[in-house]
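[1] Kindly generate the corresponding structure for this input.
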Amino acid sequence: MAPLCFLLLVASITLYTSHATTPMCGCMSQASALTDFYHSSNPEGWTHSDGWGSTNCSIPWYGVACDGVSIISIGLPSNNITGTLPSSWSSLVNMSQLSLSDNPKLSGALPPEWSSMTQLTTLFIYHTNVSGTLPSSWSNMSSLLDVLLYLNPLLSGSLPPEWSSMSKLWRMQIYATNVSGTLPSTWSDMTSMVDLELYSNPRLSGSLPSGWASMSKLSSLYIFGTNVSGTLPSSWSNMSSLGDLLLLSNPLLSGTLPPEWSSMSQLSRLQIYATSVSGTLPSTWSNMTSMTNLQLYSNPMLSGTLPSEWSSMAKLSTLYIFATNVSGTLPSSWSNMTSMGDLQLFSTPLIGTLPPQWQSMSMVWRIFIFETSISGALPSSWRSMSNLGDLLLFSNPLLSGTLPPEWSNMSQLSRLRIYGSNVSGTLPSSWGNMASMANLQLHSNPMLSGTLPSEWSKMSKLNTLYINGTNVSGTLPSLWSNMSSMMDLQLHLNPMLSGSFPAEWSGMFQVQTSLRPTCRELCLPRGAI
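    The predicted structure follows:
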């Protein structure tokens, strides 16, 4: 964030958290406007009302600042104020800061008359019950720097095009309201804007204005949970300072992902999911080298392949491209994404193999690659993913090979699901070293064979184990009685499993256990339950 904007943010926080209180001497001629508001807003219910109504100018009024000539600031956040916003405050023409936020009983309309407050720099009226429209006359407030009007569910009407005259405005947040209409193209004149948040306004419609490209200082832009439509403007590539862009949950947003946005070199978070965007993933986005969080999921019309060029996004830690129509293979070059922590590529028609080279993603803690057409073997080299805690590879019917014994090095792994696949071989006894394992599901793998490893008894945190629908054989290990955390054990549909039921398991019968008659010669010892 630019130094000036940081100072403004500090000033805004100060306005909210402090309650500037000064003697009223020199300002008593303006006190009547405040007194009328006080008496009409259930003063007995105010949390703080020290000094209000006093005729002694040496006694400060809580939250009111006087510079000896005029009232310049009123800060009454979270003060349990009831009533409406007084139009009479229009006489406070030297006011610079006004905060009435977090007063949910405050109601009525935003007074158009306040347009006379031309010196106002900070206006906070959020989390209230105010209603009506945004006054177009407020365009006269040309000194405004910071406007927060969010969490006002009864606020309606459109976003005034006239507010484009607020050329000094650096932050505006009008979200979680009932405002409607389109995004004003005239706001392109707000060239000082750094933070613009208009999300969770389901009645906002129209397109994303291409002219907003002139907001070259914009750092954060949130327009999600709306009814906006049309395409993503390629001209926004001029927003070279943009670091955070959220356009998710706009189901009518369409068109392609603009290759030109590659010039957004400062962009670190981009979320465009649950939309109707189509086309391919631009390879040029490889220039977005500041990217850390990229979410493009639940875009069923998104197609093409995963660009190998994106390997240059070395800072990327979160990547979600699931529930799309993206196909092709997993790029081995993505091994350069050494900051990757959360990678989700499921429910897509991906093919090819799991790249052994991805072992270099040593920081990754979650990988979801399920419901794909991935084939080949499970890479033993992934043993280097020592921080991996959550690995889901289920419903990949072409996945084959054996369960790598080397994965026993994954000491942080707590959830592993590899079911509905074509993996074969035996259950690795070395996996008993997976001391963090809590949920292990290997069911519906008919080519899995061998015995149930007694060494797995060391998985003391294991609470869910599914090894049903396989070809495992042998007996039930008596040592598994040490699995003291077990809650759900499924071993049915294993026709080669034999032997008797271990008496040592008697202490495990607070768990849900499924063995069923498909196993041979399994019986409960007398008194086991």
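
[2] For the rest of this, base every contact and every neighbour count on C-alpha atoms.
    Fine.

[3] Show me which helix runs longest in this structure.
    Longest helix in the chain, counting residues (DSSP state H): helix 3-17.

[4] name the helices or strands packed onto the helix or strand encompassing L440?
    Applying DSSP states H and E as the criterion places L440 in strand 439-441. Secondary-structure packing of strand 439-441 (3 or more C-alpha pairs under 8 Å, 6 or more residues apart in numbering; DSSP states H and E): strand 415-417, strand 464-466.

[5] Could you identify the helix or strand that succeeds that strand?
    That would be, after strand 439-441 and using DSSP H and E, strand 448-449.

[6] what helices or strands is that following strand leaning on?
    Applying 3+ C-alpha pairs under 8 Å, 6+ apart, we find strand 448-449 packed against strand 425-426.

[7] Which neighbouring elements make contact with the strand it packs on?
    In terms of contacts (3+ C-alpha pairs under 8 Å, 6+ apart), strand 425-426 is packed against strand 448-449.

[8] before we move on, back to that, and of the helices and strands packed on strand 439-441, who's closest to T292?
    strand 415-417 (24.6 Å; C-alpha to C-alpha).

[9] right, and the helix or strand after the longest strand anywhere in the chain?
    Assignment by DSSP state E gives strand 71-75 as the longest strand of the chain. Once the chain leaves strand 71-75, the next helix or strand it forms, by DSSP H and E, is strand 83-84.

[10] Alongside the first, I'd like the structure of this one:
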Amino acid sequence: MTTTSLIIFLLILTLSLSSLPIPSLSQLCNPQDKQALLQIKNQLGNPTQLASWDPSTDCCNTTWQGVSCDGYRETYRINILSLSNLNLPKLCPIPPSIGNLPFLEILDIRNIPNLVGPIPLAITNLTKLNYLYISHTNISSSIPEFMSRIQTLVTIDFSYNKLSGELPGSLSLLPNLDGISFNDNFLSGPIPESYGSFSNLFTSITLKRNQLSGNIPATLAKLNLSFVDLSSNRY
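    Here you go, the predicted structure:
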């Protein structure tokens, strides 16, 4: 093959290869996870802070605000979702499509004044969830008993909301729970006796500034607590 022919051959080969689809990071983004995220964005009224959630891009790259994928295990499933400081255009409930992110380990929802309504049952689909933070919102209703279905929970923070009703006794069934922060709500009634049977991992309880009443269970003294704040209630 002459030098000219070789150059022409290489040029044609280069052009041919350039026309082939190149594997991109978008292939790392699980399509079900992407669909769930876009549904969440829509259910929140498409706030401008989530403009980076562009369906034409990869939900596993760093441009998607508040989204992280598990690249360490190479599953590339969404394992962290942080929805913070969103200016929702209208009052919205917690998006039920959050329950369609089954690999979530951390869910952080905070500083969203227009977030209202109860904690949705769909959250029990998050069977890998370790850390749940929902704070500084206007969600209301009671803390549901079904929270005890998420057996992987380590920390629950529902502070600075408008939650009311009694504390769910079933939280003591969570084997890995190390702390709860339910301060600055409108919770009422007594602290459940069952809270004295939290596992040895349980070290922190914050219930200040609610409307709790009744006797503080003596069984709490059996726990290995490093931090307790039950102040500003109606004991």
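
[11] ok so, going back, whereabouts in structure 2 does the longest helix of structure 1 align?
    Under TM-score structural alignment, helix 3-17 of structure 1 corresponds to no residues of structure 2.

[12] Which elements pack onto that helix?
    Packing contacts for helix 3-17 of structure 1, counted by 3+ C-alpha pairs under 8 Å, 6+ apart, involve strand 97-99.

[13] Moving along the chain from the strand it packs on, name the first helix or strand you hit.
    strand 106-107.

[14] Roughly how far does the aligned residue in structure 1 for V228 of structure 2 sit from T284 of structure 1?
    Counting by TM-score structural alignment, V228 of structure 2 corresponds to L319 in structure 1. To T284 of structure 1, L319 of structure 1 is 17 Å away according to C-alpha to C-alpha, to the nearest Å.

[15] who has more neighbours, these two?
    For L319 of structure 1 versus T284, neighbours defined as other C-alpha atoms under 10 Å are more numerous around L319 (22 against 16).

[16] if I pick the more buried one, what's in contact with it?
    293-295, 340, 342-344 (C-alpha atoms under 8 Å, 6 or more residues apart in numbering).

[17] Still touching in structure 2? Go through those residues.
    Retained in structure 2 (both residues aligned by TM-score structural alignment, their matches' C-alpha atoms under 8 Å) from these: 293-295.

[18] taking these one by one, which sit in strands?
    Using DSSP E, the kept ones among the contacts of L319 of structure 1 in strands are 293-295.

[19] which residues in structure 1 does whichever strand or helix holds T137 of structure 2 align to?
    Following DSSP H and E, one finds T137 of structure 2 within strand 131-139. Matched against structure 1 by TM-score structural alignment, strand 131-139 of structure 2 falls on residues 220-228.

[20] Okay, buried residues for that stretch please.
    By neighbour count with 16 or more other C-alpha atoms under 10 Å, stretch 220-228 of structure 1 contains the buried residues 220-228.

[21] Switch the helices and strands packed on strand 439-441 of structure 1 over to TSV; also include distance to S205 of structure 1 and mean neighbour count.
    Putting these into TSV (distance: least, C-alpha to C-alpha, whole Å; neighbours: other C-alpha atoms under 10 Å) gives the following:
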stretch	distance to S205 of structure 1	mean neighbour count
strand 415-417	42	19
strand 464-466	47	20
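
[22] who touches the strand holding T137 of structure 2?
    So strand 131-139 of structure 2 is contacted by 93, 105-119, 153-163 (C-alpha under 8 Å, 6+ apart).

[23] now stretch 68-87 of structure 2
    With contacts defined as C-alpha under 8 Å, 6+ apart, stretch 68-87 of structure 2 is touched by 28-30, 33, 47-49, 60-62, 66-67, 101, 103-114.

[24] Can you flag the buried ones in those?
    Buried members of these, counted by 16+ other C-alpha under 10 Å: 28-30, 33, 49, 60, 66-67, 101, 103-114.

[25] So which of those residues belong to helices?
    Here DSSP H is the test, and these give D33 as lying in helices.

[26] if we can go back for a sec, wait, which of the helices and strands packed on strand 439-441 of structure 1 is closest to P112 of structure 1?
    By C-alpha to C-alpha (comparing all of those), the closest turns out to be strand 415-417, at 57.9 Å.
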